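J.: Coordinates only, no sequence provided:
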């Protein structure tokens, strides 16, 4: 059951926006401006970059512009997983820069999760950060085989039980009362957060340090050393493109990123007797090990916020508010959540929303900076961007400043560029075919209990 919820200002964008109060937009850019660094996009990537720049050098002049408001996009609407998950496997990262670099990347991602919580605490950002870890549940034999293989693979890369632990069915239900659990895995390197509180808090934090944020300001064109807007040009030595799923809207970048929609729903606050059956006392984030991703968390106010893929990719990389809701997909998400936790049968769902995320052609995020042109980019997180964007901000800061004591610019994702997506209609056919393939693979695995050969072939083709 979904009660009527007409949008009010920005509150109708998501549960997260609905629970932070009204958003008063900052003034737009109205004249030419000269700064040291111009950032396009006031989401996590842009704001973390600004934060680390001004923390390293309080005198640096940084301006951030956004077509909407800070946190309007995926940074304010996501599932609230601040995790060390990365779309490219250790094997894939090692192919780029070697085994040691791949392992170091994973260790840095582990540390980044706690770093986000530390910075939030230091800046007084109450983003509901609780590092309760991540539980991946196997609910059929194919998923169990995959979970076991993933944990074994981490052992081969030198990660012990303190990082990734195999669970039996009883250990799974000790954390969460998921139905039909056969086993699972647990990693402590994930925190549940309130994403809109984090991104809005970051915007306030950088403003306190002198960063200028201009909202309702569209980047009409992005060039070396300048960003053109309808009412003024921002000139800067360095220009950071931090637009993630909105990147195709920037002139000349239509095929750089595919904007793929992920949708979410949320229950009403649940009573204590229901939570006693569900568990998740430490706000452990959860999913099962299906191919078509799902993700959930227990919110601080006692709801379950739950999301997943399955919405179609829209022709020519179109992005529109009307794609934020899809009744077929939202109904599927509600059904899956009740399957996971049958005690939720008949519960009221109060919110449904969605947004786009950025998918590069090779499923491999990147962060790069060209010292000759001053242009920089970070993104393509494939939905794993909360902690990864914080690392991207640190890495871009090191690149821009030419000061990299931690060697971040040598990590596997640094300095690389994914090739462009195919032109239409091939892009539309390809992206939607992958969604259909994963849906079919999950259905086959539920029915037969055997791993899907088609899905395995797809991931192998990506080098995963």
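T.: Nice, I can see it. For clarity, every value in this text was computed on a predicted model and none was experimentally measured.
J.: C-alpha only now, for contacts and for neighbours.
T.: Noted.
J.: tell me the SS of the residue nearest to residue 284 when sequence neighbours are not counted?
T.: The spatial neighbour of residue 284 that comes closest, neighbours along the chain excluded (Cα to Cα, 6 or more residues apart in numbering), is residue 132 at 4.4 Å. Secondary structure for residue 132, judged by DSSP: H, G, I helix; E, B strand; the rest coil, is coil.
J.: Check the burial of residue 453 by counting its neighbours.
T.: 11 (other Cα atoms under 10 Å).
J.: ok, it to residue 153 distance?
T.: 19 Å (Cα to Cα, to the nearest Å).
J.: on that earlier part again, residue contacts, the residue nearest to residue 284?
T.: Going by Cα atoms under 8 Å, 6 or more residues apart in numbering, residue 132 touches 188, 190, 191, 192, 282, 283, 284, 285.
J.: Scan those and report the most crowded one.
T.: residue 285 (31 neighbours).
J.: Run through the residues that contact that residue.
T.: 81, 132, 133, 134, 135, 190, 191, 192, 295, 296, 297, 298.
J.: With secondary structure and distance to residue 463 as new columns, can these be given to me in a markdown table?
T.: Shown next, in a markdown table, are those (DSSP: H, G, I helix; E, B strand; the rest coil; distance: Cα to Cα, whole Å):
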| residue | secondary structure | distance to residue 463 |
| --- | --- | --- |
| 81 | strand | 25 |
| 132 | coil | 31 |
| 133 | coil | 27 |
| 134 | strand | 25 |
| 135 | strand | 25 |
| 190 | strand | 25 |
| 191 | strand | 28 |
| 192 | strand | 30 |
| 295 | strand | 24 |
| 296 | strand | 28 |
| 297 | strand | 30 |
| 298 | strand | 34 |
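J.: and those, which two are the farthest apart?
T.: 132 and 295 (14.5 Å; Cα to Cα).
J.: take a look at this one as well, against the first:
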């Protein structure tokens, strides 16, 4: 049998393994008119952590969160669930963009941030399938071995002494793959179920008094009497048991009949709220927690970031024999050292999540359902998995999906205010949002409440990243850089384009 993925694209709420396991009912949309002190647009990790810290700083504030899909619908629910301490894309890039002293501060802050996040989860007893497994970066070529040595050296210079360089034998002792030539192990890394984490944070926010409206799209945003007026529309659709059964391949007539009854009940429950019904909310401040979707509601920021799609497969559960063959004794998450790297981990029930940072860009900053699936990327993922683990070539991958990350030219997030401070924003995590949003929530909460914090003095808060060119130059530039980086991944030296970008301080090798 040949490894396969579902050939017919499915709604992301069924195709994504994490979202397909979701059981919670959707919160009602915003209907009619209301007011709030602060409105957060987006119920991903940026919005959830911001709501959490707002209530911790000032429980009296009335906080409302608007989400056009469901909580964790975007990158927050579609990522690999690999939780680490990184705020920047690499320590060397942080030195290039911010200087050595600020890079050292970010390195220390990343360790502190991860510790605080884990402590919060423990204190609040949030069950998100947390495993403290560590993270392993692996070298597939001799040049990548040298890159690992350099990365460890830079980390030590910045005060991080916990990284361990592993030779080929020690690396394969962590996960038995003949392609590994060396590894760099970070014991601080963790793996989680990101949707369960988001649902746990949402429950905490609701218990603190935050109100959520899902299936609520913001259609207009305007100044109003010292605040901001938002107009909204109710969007149809909800993940149901019937679609989840399709995702897992269950076809029993009894279960299908039960699903039909649930679907009919859901339709009756929503009959009183017709799709397109408008709502309105006025708030003193609005926080954009929309990351890769931000340009759809606030176009003036679209020059500061680009949305890039990653694609992921999740396998069927591995047998004990298959697990023994892999020798994945520590269950650590893994990523290789290529620019367009593969990353992988185990789920709680021993499925393999296999992802790629191919960074697909769709012209015009397009982020919609048409980008959620890519058979080309799925085929490449299957092929790369077989090359890594030929003994598991027959493994089935019933889940396959894509999701947008938000990248900036300096590969760190940025923050700011508009409309005389009425609108705040934070975005651009470049693949590190699972941990960095915990920090972003604190930054945005302090900005919204006008409270002092040393976090507001960070260079990544005070300075904006270099802008991307407009279309059609943007698409042409992304295509050219992608081709150049692919050549480097095959072992060739960086060409003139990449050397020029490095000289400008906006290259991946800077």
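T.: Done, it's in. Remember, predicted model here, so these are calculated numbers, not experimental data.
J.: And the TM-score between them?
T.: Overlay of the two chains. TM-score (TM-score structural alignment, normalised by the length of structure 1): 0.91; 455 aligned residues with a Cα RMSD of 2.4 Å.
J.: that older thread, how about the residue nearest to residue 284 of structure 1, what's its match in structure 2?
T.: Counting by TM-score structural alignment, residue 132 of structure 1 corresponds to residue 133 in structure 2.
J.: which stretches of the stretch 151-300 of structure 2 form helices?
T.: For the stretch 151-300 of structure 2, the helices defined by DSSP state H, counting those that start in this stretch occupy 168-174, 194-207, 241-248, 253-270.
J.: and if you look at structure 1?
T.: When secondary structure is read from DSSP state H, structure 1 shows helices at 15-18, 44-56, 74-77, 90-97, 99-122, 141-156, 169-175, 195-208, 272-278, 327-340, 386-401, 426-448, 453-461.
J.: residues of the second one that come out buried?
T.: The neighbour-count check on helix 44-56 of structure 1 (16 or more other Cα atoms under 10 Å) flags 44, 45, 46, 47, 48, 49, 50, 51, 52, 53, 54 as buried.
J.: Can you tell me which of these is closest to residue 365 of structure 1?
T.: residue 45 (12.3 Å).
J.: roughly how far apart are the closest one and residue 393 of structure 1?
T.: Taking Cα to Cα, one finds residue 45 of structure 1 at 6 Å from residue 393 of structure 1.
J.: Also residue 107 of structure 1?
T.: With Cα to Cα as the criterion, residue 107 of structure 1 and residue 393 of structure 1 are 17 Å apart.
J.: Then residue 269 of structure 1?
T.: For residue 269 of structure 1 relative to residue 393 of structure 1 (Cα to Cα), the value is 35 Å.
J.: Look at these two and report which has more neighbours.
T.: Neighbours per residue (other Cα under 10 Å) separate residue 269 of structure 1 from residue 393, with residue 393 holding more: 24 against 17.
J.: Now do the same contact list for residue 67 of structure 2.
T.: Counted by Cα under 8 Å, 6+ apart, residue 67 of structure 2 has contacts 41, 42, 43, 212, 213, 214, 215, 216, 217.
J.: Ignoring the adjacent residues along the chain, who's closest to the last one?
T.: If the residues on either side of it in the chain are set aside, residue 217 of structure 2 comes closest to residue 68, at 4.3 Å by Cα to Cα, 6+ apart.
J.: quick one: which of the helices of structure 1 is nearest residue 258 of structure 1?
T.: Using Cα to Cα, the nearest of the helices of structure 1 to residue 258 of structure 1 is helix 426-448, at 8.3 Å.
J.: how about the closest one: buried residues?
T.: For helix 426-448 of structure 1, using 16+ other Cα under 10 Å, the buried residues are 427-428, 431-432, 435, 437-442, 444-446.
J.: same thing with stretch 144-163 of structure 1?
T.: Quick answer for stretch 144-163 of structure 1 (16+ other Cα under 10 Å): 144, 145, 146, 147, 148, 151, 152, 154, 159, 163.
J.: which residues are contacting stretch 347-354 of structure 1?
T.: By Cα under 8 Å, 6+ apart, stretch 347-354 of structure 1 touches 1-3, 5, 13-15, 77, 261-268, 323-325, 330.
J.: That stretch corresponds to what range in structure 2?
T.: So stretch 347-354 of structure 1 is aligned with residues 395-402, judged by TM-score structural alignment.
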